[in-house]
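A.B. asks: sharing a sequence plus its predicted fold:
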Amino acid sequence: MQTHTRGHLVYAAGGVLAVHTEHGTSIVPADRVSWTPAGFTHHHRAHGDTDMRIVFLPPSLARLMPDRPAVFLASGLAREVLLALTGPRDHDDAAPGHSRSARSRLLRVLVDELHEAHEQPLHLPEPQDDRLRGIARLLYENPGDNSSLAELGKTVGAGTRTLSRLFRDELGMTFYEWRTQLRVYHALVLLAEGHDTTRTAYACGWANPSGFIAAFTGIIGTTPGRYRNGRRTAPRASRPPAAAKPQG
């Protein structure tokens, strides 16, 4: 665990990153950028063959970013600026070939690009209520668990109505939306580790691969097969769709 006096961007040029803070977990697949504000205790975890780039922002630019962790889709220009700022498989303190003024201009371009980008639904909030924490712990350990909310509620001593209200009030989403996002995050890890679409679908709790493909595409913006093969998706002009309800 660590914390910084400057907010920073983490870019996954390849592979999958997880950025953990006290507020939850941001999953950063290839060509996404994670933002962590100054002062947030956090740690990173890489899955698969990951190429991680880190860029710290001065306060004058950090104030233009959200005051909470967030994930953005990197435009082609943002991607090239990030690579230019960091150099090959490095972070920005060692980036060669840029004067201070040139670097400032590049950072401004980068923040402008992210400011125009849509946030990605890739931040999974961390429950604070003990009952929700109990459910989260069970599903983190076994994302393929298809128990209903009522069944899970019996293990934590709470009814369906109470738990549904807690998910809405505390996490801003339904239980099924939260579980779908958790499963898609786990799927990203499995795909990064080389598992195929069918095996990943069943491991994450879907009754069939087609349901998994629909949910994955709704959140990530491309199919699992294309993602696994490293095909990049173009930035979309429309808002990303809400998480799909898992099948099974």
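C.D. replies: Yep, that arrived.
A.B. asks: from here on, contacts and neighbour counts on C-alpha atoms
C.D. replies: OK.
A.B. asks: please state the offset of stretch 215-232 from the chain centre?
C.D. replies: 14 Å (CA atoms, centre = their mean, to the nearest Å).
A.B. asks: again with stretch 102-116
C.D. replies: With CA atoms, centre = their mean as the basis, stretch 102-116 stands 21 Å off its chain's centre.
A.B. asks: so where do the strands sit in this structure?
C.D. replies: Along the chain, the segments classed as strands by DSSP state E run 8-21, 24-28, 32-36, 42-56, 70-73, 123-125.
A.B. asks: quick check: Val156 vs Asp31, distance?
C.D. replies: Distance, Val156 to Asp31, using CA to CA, to the nearest Å: 38 Å.
A.B. asks: contacts only, for the residue nearest the centre of the chain.
C.D. replies: Centre of the chain computed as the mean C-alpha position; nearest residue by CA atoms, centre = their mean is Ile27, 2.4 Å away. Shown in contact with Ile27 (CA atoms under 8 Å, 6 or more residues apart in numbering): 16-19, 71, 122-123, 185.
A.B. asks: rewinding a little: so which of the strands of the chain gets nearest Glu193?
C.D. replies: Of all those, the one in closest proximity to Glu193, counting by CA to CA, is strand 42-56 (5.0 Å).
A.B. asks: tell me the helices and strands packed up against that closest one.
C.D. replies: If you count contacts as 3 or more CA pairs under 8 Å, 6 or more residues apart in numbering; DSSP states H and E, strand 42-56 packs onto strand 8-21, helix 76-86, helix 175-192.
A.B. asks: need the nearest residue in space to Arg6, chain neighbours excluded.
C.D. replies: Ala38 (4.6 Å; CA to CA, 6 or more residues apart in numbering).
A.B. asks: pretty sure the one you found contacts Leu9?
C.D. replies: No. Counting by CA atoms under 8 Å, Ala38 stays clear of Leu9, with 10.7 Å between them.
A.B. asks: since we're on Leu64, how many residues are nearby?
C.D. replies: Neighbourhood size, Leu64 [other CA atoms under 10 Å]: 12.
A.B. asks: what about versus this one:
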Amino acid sequence: MLTGPTIRPLGHRERIEWHDHAVHQLVHPLRGVLQVHTGRGVWIVPPNRAVWLPAEVPHAHQANGPTEMRSLIFGVTTAAVLTEPTVLVVGPLLREVIRTLSEDRDLTAGHRHHLEQVALHQLRRAEALPLMLPAPSDPRLVALCDLLAADPADQRSLHELGRQVGAAERTLSRLFRAETGFTFPQWRAQLRLHHALSLLTAGRPVTRVAVDCGFRSPSAFIEAFRALFGTTPGRYLHS
């Protein structure tokens, strides 16, 4: 049971299995990349982001690369920042508040309360980002998504993939919109960027990542990466 801020180092591919908390939790990887799984899908959380997890939402974590996971907790009587799991931008002030609250065990109760209020104020102003890969439930769609997760560079069309999973292109297109809120091209692009972040964290060169994730060129990959993560792959690797 969580009773206060935590620091937890995680090795590459190390998992924290499914659990939930009676309190709201903010999870921030100071380094490395976290995949956060819930019943709705998978969130990708790089170091300049954090994920808000409302109380009693079952979730699991997996590290991509050596990761240092920081977390803060907020009681259920606290006005929730959000009612759904959400990835948020972490600015310099919020990052330092998270660092101080998780590291400094000698803070007075008054000082700790003040910093927690600063954190909540920053979180309510933070930009929410579409870094979630929704999880479908229809067996045909699950099979198709598993195929692409195993090989994000797969260039087959929805029609060709449909023949393998036993569903018509029109049916799959409708299911993608209904179950994920994305079109098929949008969902596949999101999957490829999730996979790219994991490969970059493992030290793979940008040009190699672009090929391995199925982008038509390194420049196309860089542009898509910047649009979603707010920085280029090169700057991300440097940081």
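C.D. replies: Good, I have the coordinates. In this text the structure is predicted, and so the values were computed from the model without any measurement.
A.B. asks: coming back round to it: quick one: what's aligned to the residue nearest to Arg6 of the first structure in the second structure?
C.D. replies: Using TM-score structural alignment as the criterion, Ala38 of the first structure maps onto Ala55 of the second structure.
A.B. asks: try Asp49 of the first structure
C.D. replies: By TM-score structural alignment, Asp49 of the first structure lines up with Pro66.
A.B. asks: pretty sure that match is in contact with Leu10, am I right?
C.D. replies: Yes. Between Pro66 of the second structure and Leu10 there is a contact under CA under 8 Å: 6.0 Å.
A.B. asks: those two: who's more crowded?
C.D. replies: Leu10 (21 against 18).
A.B. asks: residues in contact with the more buried one?
C.D. replies: 63, 66-69.
A.B. asks: can we see that at 7 Å?
C.D. replies: By CA atoms under 7 Å, 6 or more residues apart in numbering, the contact list for Leu10 of the second structure reads 63, 66-68.
A.B. asks: most remote residue from the first structure's center?
C.D. replies: Outermost in the first structure, CA atoms, centre = their mean: Ser99 at 32.3 Å.
A.B. asks: that one matches what in the second structure?
C.D. replies: With TM-score structural alignment as the criterion, Ser99 of the first structure matches Thr108.
A.B. asks: one more: Arg183 of the first structure?
C.D. replies: Match for Arg183 of the first structure (TM-score structural alignment): Arg192.
A.B. asks: likewise Arg68 of the first structure?
C.D. replies: By TM-score structural alignment, Arg68 of the first structure lines up with Glu84.
A.B. asks: now do Gly221 of the first structure
C.D. replies: Gly221 of the first structure maps onto Gly230 in the second structure, by TM-score structural alignment.
A.B. asks: also Glu170 of the first structure?
C.D. replies: Using TM-score structural alignment, Glu170 of the first structure pairs with Glu179 in the second structure.
A.B. asks: burial count for Leu77 of the first structure?
C.D. replies: Using other CA under 10 Å, Leu77 of the first structure is surrounded by 12 other residues.
A.B. asks: I meant to write Ala136 of the first structure there.
C.D. replies: With neighbours defined by other CA under 10 Å, the count for Ala136 of the first structure comes to 19.
A.B. asks: cool, Leu166 of the first structure as well?
C.D. replies: Using other CA under 10 Å, Leu166 of the first structure is surrounded by 20 other residues.
A.B. asks: show me the contacts for it.
C.D. replies: By CA under 7 Å, 6+ apart, Leu166 of the first structure has no neighbours at all.
A.B. asks: distance check, it against Gln128 of the first structure.
C.D. replies: 10 Å.
A.B. asks: what does Ser147 of the first structure give?
C.D. replies: 21 Å.
A.B. asks: map Ser102 of the second structure onto the first structure.
C.D. replies: So Ser102 of the second structure corresponds to Thr86, using TM-score structural alignment.
A.B. asks: in this structure that match contacts His98, no?
C.D. replies: No. At 10.4 Å, Thr86 of the first structure does not count as touching His98 under the criterion of CA atoms under 7 Å.
A.B. asks: distance to Leu152 of the first structure for the strands of the first structure - can I get that in a markdown table?
C.D. replies: Formatted as a markdown table, the strands of the first structure follow (distance: least, CA to CA, whole Å):
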| stretch | distance to Leu152 of the first structure |
| --- | --- |
| strand 8-21 | 25 |
| strand 24-28 | 21 |
| strand 32-36 | 31 |
| strand 42-56 | 28 |
| strand 70-73 | 29 |
| strand 123-125 | 19 |
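A.B. asks: quick one: which of the ones you listed is nearest Arg228 of the first structure?
C.D. replies: That would be strand 8-21 among the strands of the first structure, by CA to CA, at 9.5 Å.
A.B. asks: could you tell me where that closest one falls in the second structure?
C.D. replies: By TM-score structural alignment, strand 8-21 of the first structure lines up with residues 25-38 in the second structure.
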